[in-house]
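Peer 1: Only the shape, not the letters, is given here:
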């Protein structure tokens, strides 16, 4: 679904190169913000949301496959210790990836509202300095 939505958006938004179409689309988007289940933000997030859910489902299926219980290992002729080692390695790699995902999300969070607030504080202090400089000069 994510790929389908992304392709459809790419094709449709190619037409928005014309400024009058972009302006009309932006006006319609601002007018239709009442419905919390379907608005412009939900519309634009659909490819990413479906991608995230498909990745979660894939990881669940991968772990279910890796940690499946086998009644007998005669079919694979692989020692139980090797299978357990493979399961542990795959699980550790997944855990490491999830740890880094948490660190990335935490780092990106600093570039959002926190950075915006610090920038606003800096601009206010600069305005105050400029104001004091102008008043002191005269």
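Peer 2: Arrived safely. Computed from a predicted structure; not experimentally measured. Numbering: from 1, shown residues only.
Peer 1: use CA for all of it now, contacts and neighbours both
Peer 2: Noted.
Peer 1: distance between the longest helix belonging to the chain and the chain's centre?
Peer 2: Counting by DSSP state H, the longest helix found in the chain is helix 80-109. How far helix 80-109 lies from its chain's middle: 19 Å, per C-alpha atoms, centre = their mean, to the nearest Å.
Peer 1: in that helix, what's buried?
Peer 2: Within helix 80-109, the residues that qualify as buried are 87, 90-91, counting by 16 or more other C-alpha atoms under 10 Å.
Peer 1: Those residues into JSON lines, with extra columns for distance to residue 115?
Peer 2: JSON lines is the format used below for those (distance: C-alpha to C-alpha, whole Å):
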{"residue": "87", "distance to residue 115": "41"}
{"residue": "90", "distance to residue 115": "37"}
{"residue": "91", "distance to residue 115": "35"}
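Peer 1: ok, of these, which one's closest to residue 104?
Peer 2: Nearest to residue 104, judged by C-alpha to C-alpha, of these is residue 91 at 19.8 Å.
Peer 1: Taking the centroid of this structure, which residue is nearest it?
Peer 2: residue 48 (6.7 Å; C-alpha atoms, centre = their mean).
Peer 1: who's in contact with the nearest residue to it once chain neighbours are set aside?
Peer 2: Leaving aside its sequence neighbours, residue 48 sits nearest to residue 2 (C-alpha to C-alpha, 6 or more residues apart in numbering; 6.7 Å). Listed by C-alpha atoms under 8 Å, 6 or more residues apart in numbering, the contact partners of residue 2 are 46-51.
Peer 1: one more structure, for comparison:
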């Protein structure tokens, strides 16, 4: 007779499934938001800049579109990560690389005075928090137990 497992020692299947579903939903929502932001930057760069980034310096349409392409790519990767659990860690990780580097650039520029005083806190909800969330979701996916498949 085998001893019964202590239910507190390991997460239940339903809690693992719930966590995976919540992670997929978060990735999908973030992906759609990033796709929308990227599309806005690509299609109406001047209006995007005036509403979002005018305190960062002079407007450069080409640069805004380049960053918009990166946001669209990150958004597409996150949508795919939400829909493809087997590739979730890699896809979210790739998006997290861009978002993380972008957030670090904002921190460095805020610390050096290249961005206006208070920019670090102003940027937190739209730059730093999403990067942290995506990186956490990528790590969660990478560490999640996998179902073994028979060959």
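Peer 2: Everything's here; your move. As the structure is a prediction and not an experimental result, all values here were calculated from the model.
Peer 1: Overlay them and tell me the TM-score.
Peer 2: Overlay of the two chains. TM-score (TM-score structural alignment, normalised by the length of the first structure): 0.31; 57 aligned residues with a C-alpha RMSD of 3.4 Å.
Peer 1: So for the strand or helix carrying residue 77 of the second structure, what gets flagged as buried?
Peer 2: Using DSSP states H and E, residue 77 of the second structure maps to helix 61-83. Across helix 61-83 of the second structure, burial judged by 16+ other C-alpha under 10 Å covers 64-65, 67-82.
Peer 1: do the same with stretch 96-115 of the second structure
Peer 2: So for stretch 96-115 of the second structure, counting by 16+ other C-alpha under 10 Å, buried means 96, 98-100, 103, 106-107, 109-110, 115.
Peer 1: Format these as JSON lines; extra columns: distance to residue 26 of the second structure.
Peer 2: Listed next are those as JSON lines, based on distance: C-alpha to C-alpha, whole Å:
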{"residue": "96", "distance to residue 26 of the second structure": "14"}
{"residue": "98", "distance to residue 26 of the second structure": "18"}
{"residue": "99", "distance to residue 26 of the second structure": "15"}
{"residue": "100", "distance to residue 26 of the second structure": "17"}
{"residue": "103", "distance to residue 26 of the second structure": "19"}
{"residue": "106", "distance to residue 26 of the second structure": "23"}
{"residue": "107", "distance to residue 26 of the second structure": "24"}
{"residue": "109", "distance to residue 26 of the second structure": "29"}
{"residue": "110", "distance to residue 26 of the second structure": "28"}
{"residue": "115", "distance to residue 26 of the second structure": "30"}
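Peer 1: Name the member of those residues with the shortest distance to residue 20 of the second structure.
Peer 2: residue 96 (17.9 Å).
Peer 1: what's the helix or strand for that closest one?
Peer 2: Per DSSP H and E, residue 96 of the second structure falls inside helix 88-112.
Peer 1: Pull out the buried residues from the helix or strand just after that helix.
Peer 2: Later in the chain than helix 88-112 of the second structure, the nearest helix or strand by DSSP H and E is helix 119-123. Neighbour counts over helix 119-123 of the second structure (16+ other C-alpha under 10 Å) mark 119-120, 123 as buried.
Peer 1: what's the longest helix in the second structure?
Peer 2: Ranked by residue count, the top helix of the second structure under DSSP H comes out as helix 13-43.
Peer 1: From residue 59 of the first structure, how far out is residue 127 of the first structure?
Peer 2: 51 Å (C-alpha to C-alpha, to the nearest Å).
Peer 1: just residue 48 of the first structure next, same as before
Peer 2: The gap separating residue 48 of the first structure from residue 59 of the first structure is 17 Å, by C-alpha to C-alpha.
Peer 1: now swap in residue 121 of the first structure and tell me
Peer 2: Between residue 121 of the first structure and residue 59 of the first structure the computed distance is 42 Å (C-alpha to C-alpha).
Peer 1: Likewise for residue 128 of the first structure?
Peer 2: In terms of C-alpha to C-alpha, residue 128 of the first structure sits 53 Å off from residue 59 of the first structure.
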